[in-house]
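# Okay, here's the prediction I keep looking at, along with the sequence it came from:
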Amino acid sequence: MTGTDIVAARLITHADLKAIADRGALKEDRLPDGVSLPVILLRTISSVDRQPLKLGELRRSTDRVAVLVRAGSVKERKALIGLIRSVAPGEDEALADCFAVSTRLAGLGPSLLGPGDTYEQTQDLRVTYDAPA
């Protein structure tokens, strides 16, 4: 499991974001051609593993994940970014095969004009977790 998997799992806990995922518009790395708006794209910006002196059963990692929203209007973009900012942060004792999961806001990007007369904005998240080594 990676930081993008953790973010996706947290986002789909909200019905509106799960509806986006269910129609195939929540993707990692690349959006397919012709996908209908709104869409959410997850990208790993960086990943850092803690380097303990003695290796154990778990590896502590911190991933920076960018959550890009592409929408058909400014109002829709703002609503989705607001929803992501309220749903994504949090802590989970365990999530899939990871433990001590923490997700925090890590910076809001500028609002931009996207391809095909769309509106985009990125919310970065800092995801820290323990995973089997």
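Received it, and whenever you're ready, just let me know what you need.

# going forward, measure contacts and count neighbours with C-alpha atoms only.
OK.

# If you count neighbours, what's buried in the longest helix along the chain?
In the chain, assigned by DSSP state H, the helix with the most residues is helix 74-87. For helix 74-87, the neighbour count (16 or more other Cα atoms under 10 Å) marks 74, 76-78, 80-81, 84-85, 87 as buried.

# One more to weigh against that first structure:
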Amino acid sequence: MNGVIVVRSLLVADTGVTALVPAERIVAGMLPQGTSLPAISLMSVSSTDRNIAAPGPNRRVSERVQVTVLAASYPAAKAIIRAVRAAAADQMPAIDGLTDVTVHTDSAGPDFLDEETGIHMQTQDFRVSFNEAR
């Protein structure tokens, strides 16, 4: 879940993102029922650590983090996705407890519409790599 923390820290620190989605609606994990729109949910998709023959105090981890944008309109969802990409792509943030952190874009998901609720959604994945203590 460290990759989720990394991406969330980039999003809540970016004024372009928080101008569109308040920081309290940018959450790690599932959004609570009844959350107002727009909102952003971040989840870990997969994580791999490198096992080496003579391990040191740290291990290198690569985690795929999915950012899901939920908005009341298609144009709003697209604007938020653009802001998310601008805030998190190709970054090397300083995060407590982690070293050598890098964030790059991975695949983008399709457009979704929940017809019952009228919620427009899109996903953007990020590849987050970092060293963490064993």
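Received, thanks. Not measured: the values here are computed from a predicted model.

# And the TM-score between them?
The TM-score (TM-score structural alignment, normalised by the length of structure 1) is 0.91; 132 aligned residues with a Cα RMSD of 1.6 Å.

# Including distance to Asp16 of structure 1, could the buried residues of helix 74-87 of structure 1 go into a markdown table?
Listed next are the buried residues of helix 74-87 of structure 1 as a markdown table, based on distance: Cα to Cα, whole Å:
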| residue | distance to Asp16 of structure 1 |
| --- | --- |
| Val74 | 17 |
| Glu76 | 12 |
| Arg77 | 13 |
| Lys78 | 14 |
| Leu80 | 9 |
| Ile81 | 12 |
| Ile84 | 10 |
| Arg85 | 14 |
| Val87 | 11 |
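
# Okay, strands next: where are they in structure 2?
26-28, 39-49, 58-71, 98-108, 112-114, 119-133 (DSSP state E).

# The closest residue to Leu70 of structure 2 other than its chain neighbours: what's it in contact with?
Leaving out its chain neighbours, the residue that sits closest to Leu70 of structure 2 by Cα to Cα, 6 or more residues apart in numbering is Met121, at 4.6 Å. Contact analysis of Met121 of structure 2 by Cα atoms under 8 Å, 6 or more residues apart in numbering lists 68-71, 74, 77, 111-113.

# which of those line up with contacts in structure 1?
Checked against structure 1 using both residues aligned by TM-score structural alignment, their matches' Cα atoms under 8 Å, the contacts of Met121 of structure 2 keep these contacts: 68-71, 77, 111-113.

# In TSV: the residues you listed, plus distance to Val101 of structure 2.
Formatted as TSV, these follow (distance: Cα to Cα, whole Å):
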residue	distance to Val101 of structure 2
Thr68	22
Val69	24
Leu70	27
Ala71	30
Ala77	28
Asp111	29
Phe112	31
Leu113	34
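
# which one of those residues is nearest Ser129 of structure 2?
Using Cα to Cα, Thr68 comes nearest to Ser129 of structure 2 of the kept ones among the contacts of Met121 of structure 2, at 19.8 Å.
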